[in-house]
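need a structure here:
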Amino acid sequence: MFYSEEIVDEVREKNDIVDVISPYVRLTRRGSNYVGLCPFHNEKTPSFSVNTGRQTFHCFGCGVGGNAYSFVMKYENLTFPEAIKHLADRAGIKLPEEEDNPEARKRADLRTRLFEIYKEAAKFYYFQLRGEYGSHPMEYLKNRGLTDKTINDFGLGYSVKSPNALYNYLKSKGYSDELMIKAELVSFKEGRGIFDMFWNRVIFPIMDLNNKVIAFGGRVMGDGEPKYLNSRETDIFNKRRNLYGLNFAKHSREGYILLCEGYMDVIALHQAGFSNAVASLGTALTEEQARLIARYVKDVIITYDSDGAGVKAAIRAIPILKSAGIRTKILKLTPYKDPDELIKAVGRGEYEERIKNAENSFNFELSNLEKSYDLTEPEGKTEFLNKVADRLTGFEEELERENYIAAVADRYFVSKDALKSLVNKIGGAKEIREIYKDAGERIKKADRAKTADEGLLKTNRLLLSLISDKPELYSRIKNIISARDFATPLYKDLAARIFSQIEEGKKPNAAEIISRYESGEDQSLVTAVFEENFEAEPDEAERDKAFKEIVVKVKRAGLEEELKSIDNKDLKSFMEITKKQRELGKLDF
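Sure, this is the predicted structure:
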């Protein structure tokens, strides 16, 4: 859909960027702005900044940036029209019907067709399980303790032992080879032709939060490999941003989520009455999944397998959940392997009792860390406490850190003051390392900026940022600088927009200007312009001198570019440009 600029601006203005981003990123106020860990790349030190005045975000680590539209487009994998609708729904704004935008309509149509073809594939698998070829997989599910109701509620199915069954069925329904391949339901290889992605497997439909099928998981019948196979990613499926069972669990009133490892654990728990169970999709828990959980609850009980791999997975998940603002406990399953086995062996009541007695995640980490050290020996205990102190530095709130220091000191019979001193020492060393790391990154950026091109681009950004912050400066340079003097097509266009708003008597609106760019990359580059800092001398005269130098550099580069573009025979233009170059040093503004 195409929406007018008035509609685009109204929706953006009704969605404060902090409120839009907060469900996805844990933001902390810093001055008039907010900071947090960037959701678009892995980092330990926050470099993601939200500017409340400009209504923009910018990551100083990976460079991504933009306004509220940019954020939901990138995070939710939406088109610009879809982002408008998403934020309009959030703000309770009714959108008018407008003429189609061909590119947006093409992508929206593809998503619609993908939802349709997955629904059709799910129906095919569903009926195959209940048909003449489904007796063996149905027996497998019944032997796992699943009832007919549970099998139906989760829409379980079966892909028959033919590599082309789904392909032939979808073909008969009029779906093209191209769409089936885009949907990752079939694959093509030279010499083999087209074949189904899933065959001879029990099928677990994966649904989004709106109960639409977006992918499948398949458990092989027999000894084939891999044992479990998951759909590849498509325009409607990103495994890092979805959780199996969340479409059901989001309606639970328990106030916490049970985090499992596999489909069968989720299904078994739901059948036993624990409707708040979810699982990641064939991968370790991701930051995106943790933030997704944080939209619904602030507490998670991890109920992974009790084997070594499950313990390691739990330990990896704890800091990821904590970074999303989630309190975490660990449910003890031993001597049973997984939730499904425990419930079958001792029943729902015992599992519920273990939920009540779930262990604090920090104590769980300590208990597992202990196994690597001989605490009866002074050397072993010292090494162990150094590791524990390192973990204690992860508690950012002073009161929480103090409470845990006291608890550890009591548990391991050490002086609280000595442990606190050790924590402070390790924390200080970490802070110094971060400072040196940040300084190193700044040096690298400075080195890159020494190249002519990057130096010129930085000068462009500085000038545009200065004029945006202080529109009154524009009157001094409007007869000297024009949009065509800037270095790239994007900066030329941005300068024209900024100058136009100032000439209309407005202060440039960063969030509004960013909305005019469709490309995510362009939005990030434009945001970087508005975030550029002018580090001038504190003295007013020196600041003014620096400003003039920036203007002259931009103008000189613009004239040089103009000179390159003229015809060699155009002597008049050549003379005019060279005259302007000579006069640059004499400009008074």
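
contacts and neighbour counts: CA atoms only from here.
Noted.

give the contact list for the closest residue in space to S465 that isn't next to it in sequence.
Leaving aside its sequence neighbours, S465 sits nearest to F530 (CA to CA, 6 or more residues apart in numbering; 5.2 Å). The contact partners of F530, by CA atoms under 8 Å, 6 or more residues apart in numbering, come to R461, L464, S465, S468, A510.

looking at it, the last one is touching T56, isn't it?
Yes. Contact status for A510 versus T56: in contact at 7.2 Å, counting by CA atoms under 8 Å.

which residues are common contacts for the two?
With CA under 8 Å, 6+ apart, A510 and T56 have common neighbours T527.

Who has more neighbours out of the two?
T56 (27 against 21; other CA atoms under 10 Å).

what sits against the more buried one?
T56 touches I17, V50, G65, G66, N67, A68, A510, A511, T527, counting by CA under 8 Å, 6+ apart.

P163 should be in a helix, yeah?
No. With DSSP: H, G, I helix; E, B strand; the rest coil as the criterion, P163 is located in coil rather than a helix.

helices or strands next to the longest helix belonging to the chain in the packing?
Using DSSP state H to define each element, the chain has its longest helix at helix 416-449. For helix 416-449, the packing partners by 3 or more CA pairs under 8 Å, 6 or more residues apart in numbering; DSSP states H and E come out as helix 378-392, helix 398-412, helix 452-469.

Identify whichever of those helices lies nearest to Y336.
Among those, the nearest to Y336 by CA to CA is helix 398-412 (27.8 Å).

neighbouring contacts of that closest one?
With CA under 8 Å, 6+ apart, helix 398-412 has contacts from L392, T393, F395, S415, K416, L419, K420.

Can you give me the buried ones in the host helix or strand of K312?
K312 belongs to helix 308-323 when assigned by DSSP states H and E. Using 16 or more other CA atoms under 10 Å as the test for burial, helix 308-323 gives G310, V311, A313, A314, I315, A317, I318, P319, I320, L321, K322, S323.

same question, stretch 117-132
Buried, per 16+ other CA under 10 Å, within stretch 117-132: I117, Y118, K119, E120, A121, A122, F124, Y125, Y126, F127, Q128, L129.

Which single one of those residues is nearest to A290?
For the buried residues of stretch 117-132, the nearest to A290 is Y118 (26.0 Å; CA to CA).

For the comparison step, fold the sequence that follows:
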Amino acid sequence: IVEVIDARVPLKKAGREYTACCPFHNEKTPSFTVSPAKQFYHCFGCGAHGTAIGFLMEYEHMDFVEAVEELARSLGLEVPREGGTPSAPRHKEGSSLYDIQAEAARFYQRQLREHPQAGRAVDYLRERGLSGEIARDFGLGYAPPGWDNLLQALGTTPERRRLLLESGLAIEKDGGGLYDRFRDRIVFPILDRRGRVIGFGGRVLGDDKPKYLNSPETPVFHKGRELYGLYQARKAPGKLSRLLVVEGYMDVVALAQFGIRNAVATLGTATTREHLEQIFRMVPEVVFCFDGDRAGRAAAWRAVENALPVMRDGREARFLFLPEGEDPDSLVRKLGREGFEAEIAKSVPFSEFFLEHLEARVDISSMDGRARLVELARPLLARLPGGVLRELMTERLARTVGVAAERLDGLLGGGARLRAAPAAAPARPAGRERPSPVREAIRLLLHDPALVEGIEADAELAPPETPGGDILAELVELLRRQPHLRSTAAVMEHFRGHPAERHLWRLAREEPLSPPEGRAEELAGCLQLLRRAGPERRWRELQDKLRREGRLPEAEQEEWQRLLEMRRQAARSQGSGGR
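Here you go, the predicted structure:
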């Protein structure tokens, strides 16, 4: 984990651990620690914590599988895979498609530097104000005129020609044979979140139509899932807290030229729910950039409808409507970075645009119009997840139509009003209390998984009704089944998504009460206390019954006597008198 984090956030050694200023919140004094022994990180400032996998997920905005694959790639390993779904490419086939498209990207980039007619492409990019550095960062290239330049360069075998066809780089002729899809165009490689080339977009230089051309859908490229520029936005310096969704490749690249490195573009489709889920996994805020005309506002409304189901509390969407005749490319060149960011600051919040759009469709001055407004809003608000945003939008609608919010919530089908928050739990006294035996046993095993070897295979761990006993049993069973798990982080990854994950992390962060050399004895003591807990609890139940009723049935009397003798023996073995 030290290697993984230090490659991204410089660490300094401090005793047995490493420290840095936390990459997940702003601070001047380092409170972010990395433990090579436990193989996890923890920030005492903001509470961020996790394993090497978790760090990549948070810092690089990867999902779990991507993080695992990235770690494997850094070690030169390949992640074994189970059989994929029909929609997922077989690994070998997918790898071949990635490889051939990576070769194509390098071919197009080489043509931009070397082809005799590349001057037209270079002049076009310069006219748009793009530097060589930005062209390099986005891998821009040039597909020269001609029907088979790429085919001649890469299609050297029947198998490679098949891959060019399957990737959409070549098109099959009606009478047989193939020809290049991209000809006399500026080429924009489309990368997935791992930086692999999965498709291309091409901007025409001449008068051919269409002006922009995309790769078709392939086993590795799905337009409704991918966003152009997302990989570059994730890799840009600084914390990524917002994404700007624009319409075209040139908008993304032009904004990057002016230092606005958080723009992405859809690929000829409306913004889908999959796009939005992907965006909100990375950032809490998205700003949609649309033309201010009627078509732009219609596109914005489609984005609203797709966003409704994913607008959970903590997520924010806004809408930037551009002046007539402007696009992000032209506007940023006119206003500069600061001016464009000032326009973003004036963008319209999701809730405001939602209600303004509906109000424009009715006569708000009449009762009939206000009733119609409620009917228009009803099915849309029902698609919003319950929470603060839905409640506030319901209250705003209630003020507009002149109905009490509680009454309107009932008319809308309920679900918007929040329940009263539960009373806060009383604060724990300062200082560290002695934990229960089950908590300390779990903590010891998390910090030193090898201790499981000292637990007898058929030993009873804890009575069934013991709080946390099921987690202890699950942990012991895991460590016996997978004896190679020898670090805290490795164990915690097996509890990712588990209902007890948060509580286990709390125990993992705290050092056990005993030093390393005394932990085996401490664990044995905890388990002994747990084994006694069942008989002790049963004796107390019988004792309470005896006090209430004055006598016990014969069988229970014998059980009470046997348990009493066990208590006395345990007390004598500890050198203290029993009651």
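
circling back to that earlier point, specify which member of the contacts of T56 of structure 1 is nearest to N211 of structure 1.
If you rank those by distance to N211 of structure 1 using CA to CA, A68 comes first, at 26.2 Å.

Apart from its chain neighbours, what residue comes closest to the closest one?
Using CA to CA, 6+ apart, the nearest residue to A68 of structure 1 is I17, at 5.3 Å.

distance between stretch 259-267 of structure 1 and the chain's centre?
23 Å (CA atoms, centre = their mean, to the nearest Å).

And stretch 284-304 of structure 1, by the same measure?
14 Å.

swap in stretch 239-257 of structure 2?
20 Å.

cool, and stretch 170-181 of structure 2?
Between the centre of stretch 170-181 of structure 2 and the centre of its chain there are 40 Å (CA atoms, centre = their mean).

sorry, back to before: trace the residue nearest to S465 of structure 1 over to structure 2, please.
In structure 2, no residue is matched to F530 of structure 1 (TM-score structural alignment).

SS state for F530 of structure 1?
Three-state assignment for F530 of structure 1 (three-state DSSP): helix.

Just tell me what E247 of structure 2 corresponds to in structure 1.
With TM-score structural alignment as the criterion, E247 of structure 2 matches E261.

Ok, R568 of structure 2 next?
By TM-score structural alignment, R568 of structure 2 lines up with nothing in structure 1.

State the distance from R568 of structure 2 to Q543 of structure 2.
15 Å (CA to CA, to the nearest Å).

do the same with R261 of structure 2
72 Å.

before we move on, what about E133 of structure 2?
On the measure of CA to CA, E133 of structure 2 and Q543 of structure 2 end up 82 Å apart.

same deal with V374 of structure 2?
On the measure of CA to CA, V374 of structure 2 and Q543 of structure 2 end up 65 Å apart.

do L397 of structure 2 as well
Taken as CA to CA, the span from L397 of structure 2 to Q543 of structure 2 is 63 Å.

residue boundaries of the helices in the stretch 101-250 of structure 1?
102-129, 135-143, 148-153, 165-172, 177-182, 246-249 (DSSP state H, counting those that start in this stretch).

so the longest helix of structure 1 versus helix 398-412, what angle?
On the basis of axes from the mean of the first three to the mean of the last three CA atoms, to 10 degrees, helix 416-449 of structure 1 is oriented at 130 degrees to helix 398-412.

Could you list the buried residues of helix 416-449 of structure 1?
The neighbour-count check on helix 416-449 of structure 1 (16+ other CA under 10 Å) flags K416, L419, K420, L422, V423, N424, I426, G427 as buried.

what does stretch 283-296 of structure 2 give?
Of all the residues in stretch 283-296 of structure 2, those buried under the rule 16+ other CA under 10 Å are V283, P284, E285, V286, V287, F288, C289, F290, D291, G292.

So the residue nearest to S465 of structure 1 versus S70 of structure 1, what's the distance?
Separation of F530 of structure 1 from S70 of structure 1 (CA to CA): 15 Å.

Would you check the span in structure 1 matched by the lengthiest helix in structure 2?
Assignment by DSSP H gives helix 519-549 as the longest helix of structure 2. Counting by TM-score structural alignment, helix 519-549 of structure 2 lines up with no residues of structure 1.

Can you give me the distance of K337 of structure 1 to F71 of structure 1?
From K337 of structure 1 to F71 of structure 1 the distance is 41 Å (CA to CA).

Which residue of these two possesses the greater neighbour count?
F71 (25 against 14).

does that one sit in a helix or strand, and which one?
helix 68-76.

Tell me the residues of structure 2 aligned with that helix.
By TM-score structural alignment, helix 68-76 of structure 1 lines up with nothing in structure 2.

again, but for stretch 342-351 of structure 1
Using TM-score structural alignment, stretch 342-351 of structure 1 pairs with 331-340 in structure 2.

Please apply the same query to stretch 136-151 of structure 1.
The alignment of stretch 136-151 of structure 1 onto structure 2 (TM-score structural alignment) spans residues 120-135.

Now R273 of structure 2: closest residue in space that isn't a chain neighbour?
Nearest to R273 of structure 2 is N306, by CA to CA, 6+ apart, at 5.5 Å.

For the aligned residue in structure 1 for the one you found, give me its contacts.
Using TM-score structural alignment, the partner of N306 of structure 2 in structure 1 is I320. Going by CA under 8 Å, 6+ apart, I320 of structure 1 touches L285, T286, E287, A290.

Check K332 of structure 1 too.
Counted by CA under 8 Å, 6+ apart, K332 of structure 1 has contacts T303, S306, R354, A358, E359.

Between E133 and Q543 of structure 2, which has more neighbouring residues?
More neighbours surround Q543 than the other of E133 of structure 2 and Q543, with 17 against 10 (other CA under 10 Å).

Identify the nearest residue to that one in space, disregarding sequence-adjacent positions?
Of all residues not flanking Q543 of structure 2 in the chain, W560 sits nearest, at 7.5 Å (CA to CA, 6+ apart).

Tell me, how many residues neighbour the aligned residue in structure 2 for S231 of structure 1?
Aligned counterpart of S231 of structure 1 in structure 2: S215 (TM-score structural alignment). When counting by other CA under 10 Å, one arrives at 22 neighbours for S215 of structure 2.
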